[in-house]
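>>> could you look at this predicted model? Sequence included:
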Amino acid sequence: MINRQFTLAARPQGLVKRSDFAYAETPLPEPKDGELLVKTLYISLDPAMRGWMNEGKSYIRPVAIGEVMRAGTLGEVLVSKTPAFKAGDHVVGNWGVQDYAALPPEGLSKVDPRLAPLPKYLGVLGMPGLTAYFGLLEIGQPKPGEVVVVSGAAGAVGQVVGQIAKLKGCTVIGIAGGADKCAYVVRDLGFDACVDYKSQDVKKALRELAPKGVDVYFDNVGGDILDAVLTQIRMKARIVICGAISQYNNTTPVKGPSNYMSLLVNRARMEGMVVFDWAPRYGEAIQAMGAWLAEGQLKSREDIVQGLETFPETLNKLFSGENFGKLMIQV
């Protein structure tokens, strides 16, 4: 048996290319005492991965050249040399883009396929769902009757943000790319409205949909859309900066908001959000969202691509907007 791996070969310039990675076939790793051997079943593909490839200070160290590309993963324990897990257990972790890994138990969490389909644990019950839960509720702090706008509305984080905001009694407006995505979040997820940024003027559409302004903006894209929403915020608005996918592949300086004075005029707050800060409370969020899922109050959509060998091209679906829902690879 071999272990296929993608390691980082170069720091990407602009969009990721296959040549930025090295593909290798290595021997099956052997777990030491206290470790376990895990077979990868699903690999999570997230916009944050693009930032992890860059050098420089960030909230997490960059992936080193020659290191297996970091990624959220879900797999099955084949061999266990630790009492923490047994063969047959399903676990989530971050062992990267490879078929197998020998790992210590730290950083792994057991999941139950009887409670939810396995891909949900990399989506709504994984990092994207946790990001949505804590980013909206703790930083956005929505109140019943307020207007919540979320960009990347049909993506892994955005679809959860909008649904939680509806559960909290808010009016929810999504921003997404394309008529199909907008129809999905309104028809299937219960958003009140959605702006198609590819065919509509975002500023004008928001003015019509939220004439009194926006109370909470959950930003996943940055760039021009962030600028447009800033012109429509209300007094004491809260802007959650979760991501800036429109800027991740820039070869020129990142475009910052030119309408930031709206924060001053409206005494508004803009705050960055990194999900790892909330790790001690992950259990609370998973319990709440698991209950909403079981009751049918929370839905999610996954975009699952077959084959580890497709990794470089599949990752770029995130940046072209081709993915529809939580993107992952089934190995």
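Ah, there it is. Numbers count the residues shown, from 1 in each chain.

>>> could you use CA atoms for every contact and neighbour count after this?
Will do.

>>> nearest residue to the spatially most central residue of the chain in space, please, no chain neighbours.
The residue lying closest to the centre of the chain (C-alpha atoms, centre = their mean) is residue 128, at 3.9 Å. Using C-alpha to C-alpha, 6 or more residues apart in numbering and skipping residues adjacent in sequence, the residue nearest residue 128 is residue 157, 4.8 Å away.

>>> ok, now residue 104?
Residue 104 sits nearest to residue 35 (C-alpha to C-alpha, 6+ apart), 4.4 Å away.

>>> try residue 275
residue 131 (5.2 Å).

>>> now for that neighbour: which residues touch it?
Contact partners of residue 131, counting by C-alpha atoms under 8 Å, 6 or more residues apart in numbering, are 157, 242, 273-275.

>>> coming back round to it: you'd agree the residue nearest to the centre of the chain is in a strand?
No - according to DSSP: H, G, I helix; E, B strand; the rest coil, the state of residue 128 is helix, so it is not within a strand.

>>> would you confirm that it contacts residue 155?
No - using C-alpha atoms under 8 Å, residue 128 makes no contact with residue 155, being 9.2 Å away.

>>> how close does residue 101 sit to residue 95?
Residue 101 sits 7 Å away from residue 95, taking C-alpha to C-alpha, to the nearest Å as the criterion.

>>> export the contacts of residue 131 as a markdown table, with columns for secondary structure, neighbour count and distance to residue 228.
A markdown table is the format used below for the contacts of residue 131 (DSSP: H, G, I helix; E, B strand; the rest coil; neighbours: other C-alpha atoms under 10 Å; distance: C-alpha to C-alpha, whole Å):
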| residue | secondary structure | neighbour count | distance to residue 228 |
| --- | --- | --- | --- |
| 157 | coil | 30 | 20 |
| 242 | coil | 22 | 17 |
| 273 | coil | 19 | 20 |
| 274 | coil | 13 | 23 |
| 275 | helix | 17 | 26 |
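
>>> related to what we said a few turns ago, so which strand or helix has the residue nearest to residue 275?
Assigned by DSSP states H and E, residue 131 belongs to helix 127-134.

>>> then this one, side by side with the first:
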Amino acid sequence: MESVQVQVRELPAGEVGRRHFELTTVELPDPGPGQVLVRNTWTSVDPGLRLRLRADAPQGYFPAFPPGSAMDGVFAVGVVEESQADGFPVGSTVWHSYGWRSHAVVDSGEVAMNGIASLRRLDVDAVPAHAYLGPLGAMGLTAYAGLHVIDALDDTGTIWVSAGAGAVGNLVCQIAKLSGLRVVASAGSDEKVAWLLDEVGVDAAFNWRSRPLSESLQQAAPEGLGLCFDSVGGTHLEAALHALNDNGRIALCGSISEYEGAAAGPRNLFLATSKNLTLRGFRGSAHVPLLDEMQQRLGCWLAEGRLVHRESIYEGLESAPTALADMLAGRTTGKTLVRL
């Protein structure tokens, strides 16, 4: 059985482009005991992939992608075509960690990506399969876990969500709103701001490129912030530290601003001390025990039509590098996916 894979040709020094990848066809072994052959139908495109396209992938994070090899540790959903694993019959829909390729042989006993991406059978009667790469998968768990670790799910007050139109950010906005918080969101274009206000339903939103962040936050939250969910870092985190009230709490999800360049700030970190702030770094994959709770809660909201689910879909495996470059440049909205 042959599989077409996207492999890393060279690690990018700056912006990611198609030239850094190549399509390669490899021969797969037949599945052995406990294994399945999966034909992938959708594969995920996530900001964190950029961190793994560096020789110095952050300590404690998933390992860097070695040039000339397949990109393991990327979410995908697909259909089982051959099976020697109990509980995974031919024709069943599953998720696993071997995305950015057409086919994969997956071991049902492998603990993948801290357990979040281990082979799992999916219920696709009520929701489409690719929803498990968005609100019902790692994106949903990251959003839910981030609010959980700063005790925001049962809180009141105002939260600022940076990168609010992104795959995780828009879910954070919606979970926070449905949980009773006042939600302020920021995004990088007027179109995304309009989507956040008109469809996602946040209370206030602004284009962070239009004017200084401090001014936008002052207008959107004159009373200050109690909470923040930050995926950008740099000047965004700096602005959050300034706008947070005493005893405020920040969930540190990522630092997109430095994924393709040098870190910039924050220069006012002492405010965390003077205001008694809590800065809580977390990874969604460290909170796998919350997965069932998250899927039940968000699954109900999806079924009831209370959760907006927007996607930027690219066609064909060969488009995956372009999808990644577009997402990192802010040209996508919601969850970025490749349909195979």
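Cool, got the structure. All values derive from a computational prediction rather than experimental measurement.

>>> against residue 67 of the second structure, how distant is the aligned partner of the residue nearest to residue 275 of the first structure in the second structure?
Under the alignment (TM-score structural alignment), residue 131 of the first structure pairs with residue 142 of the second structure. Counting by C-alpha to C-alpha, the gap from residue 142 of the second structure to residue 67 of the second structure is 28 Å.

>>> repeat that for residue 297 of the second structure.
To residue 67 of the second structure, residue 297 of the second structure is 40 Å away according to C-alpha to C-alpha.

>>> next one: residue 124 of the second structure
For residue 124 of the second structure relative to residue 67 of the second structure (C-alpha to C-alpha), the value is 35 Å.

>>> my guess is the residue nearest to residue 104 of the first structure meets residue 78, correct?
No - using C-alpha under 8 Å, residue 35 of the first structure is not in contact with residue 78; the gap is 11.2 Å.

>>> the more surrounded of the two?
Per other C-alpha atoms under 10 Å, whichever of residue 35 of the first structure and residue 78 has more neighbours is residue 35, with 21 against 15.

>>> quick one, what contacts that one?
By C-alpha under 8 Å, 6+ apart, the neighbours of residue 35 of the first structure are 80-82, 102-105.

>>> any idea where the helices of the stretch 151-300 of the first structure begin and end?
Remark: helices assigned in the stretch 151-300 of the first structure by DSSP state H, counting those that start in this stretch are 158-167, 179-187, 202-209, 223-230, 261-265, 282-294.

>>> deepest-packed of those helices, please.
helix 158-167 (a mean of 25; mean count of other C-alpha atoms under 10 Å).

>>> average gap between that helix and the second structure?
Superposing on the second structure and averaging over aligned pairs (mean C-alpha distance after the TM-score superposition for the first structure), helix 158-167 of the first structure comes out at 0.8 Å.

>>> could you tell me where that helix falls in the second structure?
Using TM-score structural alignment, the residues of the second structure aligned to helix 158-167 of the first structure are 169-178.

>>> now which residue in the second structure aligns to the residue nearest to residue 104 of the first structure?
In the second structure, residue 35 of the first structure lands on residue 35 (TM-score structural alignment).

>>> quick check, residue 126 of the first structure in contact with residue 120.
Yes - assessed by C-alpha under 8 Å, residue 126 of the first structure is found in contact with residue 120 at 7.1 Å.

>>> shared neighbours, these two?
In terms of C-alpha under 8 Å, 6+ apart, residue 126 of the first structure and residue 120 are not both contacted by any residue.

>>> nearest to residue 71 of the first structure, out of the helices of the stretch 151-300 of the first structure?
For the helices of the stretch 151-300 of the first structure, proximity to residue 71 of the first structure was assessed by C-alpha to C-alpha; helix 282-294 is nearest, at 18.5 Å.

>>> so which elements touch that closest one?
helix 127-134 (3 or more C-alpha pairs under 8 Å, 6 or more residues apart in numbering; DSSP states H and E).

>>> make it 10 Å
helix 127-134, helix 158-167 (3 or more C-alpha pairs under 10 Å, 6 or more residues apart in numbering; DSSP states H and E).

>>> tell me the angle it makes with helix 127-134.
100 degrees (axes from the mean of the first three to the mean of the last three C-alpha atoms, to 10 degrees).

>>> against residue 19 of the first structure, how distant is the nearest residue to residue 23 of the first structure once chain neighbours are set aside?
Leaving aside its sequence neighbours, residue 23 of the first structure sits nearest to residue 6 (C-alpha to C-alpha, 6+ apart; 4.7 Å). From residue 6 of the first structure over to residue 19 of the first structure the distance is 11 Å, taken as C-alpha to C-alpha.

>>> so those two - more neighbours on which side?
Higher neighbour count among residue 6 of the first structure and residue 19: residue 6, with 25 against 12, using other C-alpha under 10 Å.

>>> which secondary structure element is home to the more buried one?
Using DSSP H and E, residue 6 of the first structure falls in strand 2-8.

>>> and the helix or strand that comes right after that strand, what does it pack against?
Moving toward the C-terminus from strand 2-8 of the first structure, the next helix or strand (DSSP H and E) is strand 21-27. Applying 3+ C-alpha pairs under 10 Å, 6+ apart, one finds that strand 21-27 of the first structure makes contact with strand 2-8.
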